[in-house]
Every structure is written in C-alpha cells, then in structure tokens.
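**Q** Here is a sequence with its predicted model. Questions after.
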Amino acid sequence: MGAPSTGRPMRADARRNYERIVETAREAFAEHGPDAPLDDIARRAGVGAGTLYRHFPNREALIEAVYRSSIETLCRRSGELRETMPPVDALEQWMREQVAWVMDKRSLATTLKALIDHDSETFTLCRTMITDAAAELLKPAQEAGLIRADIEPRDVLRFGHGIGVACEKTPEVADRLLAVTFDGLRVAGR
C-alpha cells in the first residue's frame, strides 16, 4: 500500500505509521462502520492523534486511503498472477480473487465508496487502476486466442462483481457461476 505522493519521499517510520493507521482503520471500519472514532484508530495503531491527523486531516481522507489501499491490493495481484501463470489461468484466478474480495469486502467497500465523491481524484484513480489490472490480464489471453475478442476489461469486472454480490449469502455457488462465466468468455472450442 502506498502513501500518497507529496513530492518528497516519506521517512521509513512515517511510512510505517501511515500503513499501520490505514490497516487499523480498515479493521475499525469493518467492525464499527465508517464512524469509528478516529482517536480509537490512532490508539489501536499505536500512534498519537497528532500523527493520525498529520497523515489524514479528516475522516474523509482516511476513508479514501482505506478504499484506495484495498483496490491497490487487488490490482497488485493482477501483476503477480500475470508474471507466474499462463494468460487464461491468470485471468481466471484473478476473477476468483475478485469474487472473493467482493464477497468479503463488499459491505465495507460499498459504505466507503458511498462516502467518496465520485468525481474525486481517489475514485477516478481507483476506477482506472482496477480497469487497467483487468486489461493487463485480459489482453494476453485474447492475444493467445483463448478469450473472446469482444470482451472488455469492464466486462470482466462486471462479471466478477455480479457473481460476488449474487453469492454473498451462498458462497458455495460462486465456483459454479465462475465456471459458467469462464466457459462463456472462452473462444468456442478452445
């Protein structure tokens, strides 16, 4: 998870504090919602309130950082899978992880996303990052002739999100729905 760029590198201890605050806030928001007390987040992260407010001048800045961090983690997996697996296998594994992420984090992500201005730099950045991650996996599978050429990166995201939402209460159904989706994504006979 990266701290926002301020033009100069963050000291190692400041970066650790930033990352600890974001992770602690994610846990606190998951437990208590986005109104979790910021002073409690600072205490649980092992930093003073001044340190929290130095990094995050208001609740909205912390909410945006938690949301961005969550998206960055999912996007980082795209690159890891692309480097270690054949193209279609990497795409399928990432879609599985996307579905698991949606089922696990959807209520928190939905709440946080609702609090972020959809015209904000954070929201635009997150949408671009996740679309780029999907494209980086989709394009090689299409170039290999294994995935239909008419599928777009946003389609991949829609399929994963839809399955994740549909399976929140019945996670055991997700693998079957993913298998049907993968069959539909593949070029016929491949």
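**A** The structure has been received and is ready for your questions.

**Q** CA atoms for contacts and neighbours, from now on please.
**A** Noted.

**Q** quick one: residue 119 from residue 93, how far?
**A** 31 Å (Cα to Cα, to the nearest Å).

**Q** Report how many residues lie close to residue 84.
**A** Residue 84: 10 surrounding residues under other Cα atoms under 10 Å.

**Q** Skipping adjacent residues, who's closest to it in space?
**A** Nearest residue to residue 84 in three dimensions, chain neighbours excluded: residue 90, at 7.9 Å (Cα to Cα, 6 or more residues apart in numbering).

**Q** you'd agree the one you found is up against residue 81?
**A** Yes. Assessed by Cα atoms under 8 Å, residue 90 is found in contact with residue 81 at 5.2 Å.

**Q** These two - which one has more neighbours?
**A** Neighbour totals were compared for residue 90 and residue 81, and residue 90 leads with 23 against 18 (other Cα under 10 Å).

**Q** Helix, strand or coil: sort out the more buried one for me.
**A** At residue 90 the chain is in helix, as set by DSSP: H, G, I helix; E, B strand; the rest coil.

**Q** what's near enough to touch the residue nearest to the spatial centre of the chain?
**A** With distances taken as Cα atoms, centre = their mean, the chain has residue 71 as the residue nearest its mean C-alpha position (2.3 Å). Neighbouring residues of residue 71 by Cα atoms under 8 Å, 6 or more residues apart in numbering: 126, 129, 130.

**Q** and the comparison structure, right after this:
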Amino acid sequence: MTQNTAPRPLRADAQRNIDSLLDAAKSVFATSGVDAPAKEIADLAGVGVGTLYRHFPKRADLVKAVFQHEVDATADAAPLLAEQHDPVMALEKWLHRYTEFLVTKRGLASALHSGDPAFDALPSYFLGRLGPALGSLLDAAVEAGEIRAVASPKDLLYAVSKLSLPMGDEEPEHGRRMLDLLVDGLQHGADKTGC
C-alpha cells in the first residue's frame, strides 16, 4: 500500500492566520528589524505566540516566508497590471510595486545576508519569479514601441534596486523620482509606431 505524501490543504482559518502573520512580520521587520520579539508580531497579527511558532518554528522560517510572500505578490501583480493598463504604464506601475518590495527586503537584509543556509535559495527564487514577470511587461512595451529594448529584466531589477537606495530624509520620494527618470529614459528614442 502506498502512502499519500501530498500535503493536506490548509483550513481557511489556518491560512488566514498565516497571511496575518506574514503581513504583521513584514510590518514589524520594517520598523523593528528581524530580531523583533515574536510577541510583537503575534500581537499585531491578532494571534497567540503559539500560533506563530506552530507555523514558523524558527525565525529563519518566518523571514524566508515573508521574503517569498512579497516576491510572489510582486510577481503576481504583473499580469494584473498588464490587463488594466497600456504596456508602458503597466511597466511603470509594476516597477513602483517592485520598489515597495525593496523596502521590505531592506527590513530583512540583516537576516538574508547572515550566511544562514536557510536563505541560500532565495536569490534564485527572487530572479526566477521576478525576472519573468518583468520580462513579460518589458516585451509588451517594446512590442508596442513604447520603450527601447536596451535592458534585460535582470538589468532593470538591479538598476531599480540601486536607484531606490535611501537618500537621507528624501526616502521614499527620491526613489520614486529616480524610477520615473529611468522609465523616461527607456521611452526616449522608442519606435512609437509599434512593431
């Protein structure tokens, strides 16, 4: 007899608890860092500390889950934006959404760069999810003649990351202005007649 090894689907209340914990952890990590007390995260999520530890037994599990959750939300925004906007506007809105993710990533930076092997797969997860999402938006904007084909998705992911670095009191306004300049630059000299 073979045993079914597929994971059981989560109950709706368990999924709500996980979603609440991920949102709370994202917020707490951004303000208090990844070493914030578990109780602070659980209280913000409206659950007990035991619920936090049941779903995320180690701090690394929670950090990794927050990172992956934010990567997934950012990647999943691409097709929705493509349906709702013209190609260059969808690209611009997605890049702004990506900068919001970068703020979360900065809150996780100390853990992500700690050398903990639990985080070793995250860079490829990041590129594997965000690269294709951005690539689809770039391809659509190039095909529509709205931007020039001068950068790969990986180039843009890293360029926006660098442009979004905090600049003293101007954060996050500085990053938004730099991103707008980047999008303007991509449009400069584009074949507006389309391909």
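**A** Thanks, I have it. These figures come from a predicted structure and were not determined experimentally.

**Q** re earlier: between residue 119 and residue 93 of the first structure, which one's more packed in?
**A** Comparing residue 119 of the first structure with residue 93 by neighbour count (other Cα under 10 Å), the higher total belongs to residue 93, at 17 against 8.

**Q** now the more buried one: how far from residue 149 of the first structure?
**A** In this view, residue 93 of the first structure and residue 149 of the first structure are 19 Å apart by Cα to Cα.

**Q** Please report how far the spatially closest residue to residue 34 of the second structure that is not a sequence neighbour lies from residue 122 of the second structure.
**A** Using Cα to Cα, 6+ apart and skipping residues adjacent in sequence, the residue nearest residue 34 of the second structure is residue 108, 6.2 Å away. Counting by Cα to Cα, the gap from residue 108 of the second structure to residue 122 of the second structure is 12 Å.

**Q** hang on, the earlier thing: aligned partner of the residue nearest to the centre of the first structure in the second structure?
**A** Aligned against the second structure by TM-score structural alignment, residue 71 of the first structure finds its counterpart in residue 71.

**Q** State the distance from its match to residue 182 of the second structure.
**A** According to Cα to Cα, residue 71 of the second structure stands 22 Å off from residue 182 of the second structure.

**Q** Please apply the same query to residue 108 of the second structure.
**A** Using Cα to Cα, we find residue 108 of the second structure at a distance of 26 Å from residue 182 of the second structure.

**Q** Could you do residue 160 of the second structure as well?
**A** Distance from residue 160 of the second structure to residue 182 of the second structure, by Cα to Cα: 8 Å.

**Q** same thing with residue 149 of the second structure?
**A** 13 Å.

**Q** just the helices in the second structure please.
**A** 12-32, 38-45, 49-55, 59-84, 87-112, 122-143, 153-163, 173-187 (DSSP state H).

**Q** Which strands or helices does the first one pack on?
**A** In other words, helix 12-32 of the second structure. helix 38-45, helix 49-55, helix 59-84, helix 87-112 (3 or more Cα pairs under 8 Å, 6 or more residues apart in numbering; DSSP states H and E).

**Q** If we go by neighbour counts, what in the third one is buried?
**A** Judged by neighbour count (16 or more other Cα atoms under 10 Å), helix 59-84 of the second structure contains these buried residues: 60, 62-72, 74-75, 77-78, 81-82.

**Q** do the last one as well
**A** Judged by neighbour count (16+ other Cα under 10 Å), helix 87-112 of the second structure contains these buried residues: 87-99, 101-109, 111-112.

**Q** I'd like the distance between the residue nearest to the centre of the first structure and residue 164 of the first structure.
**A** 15 Å.
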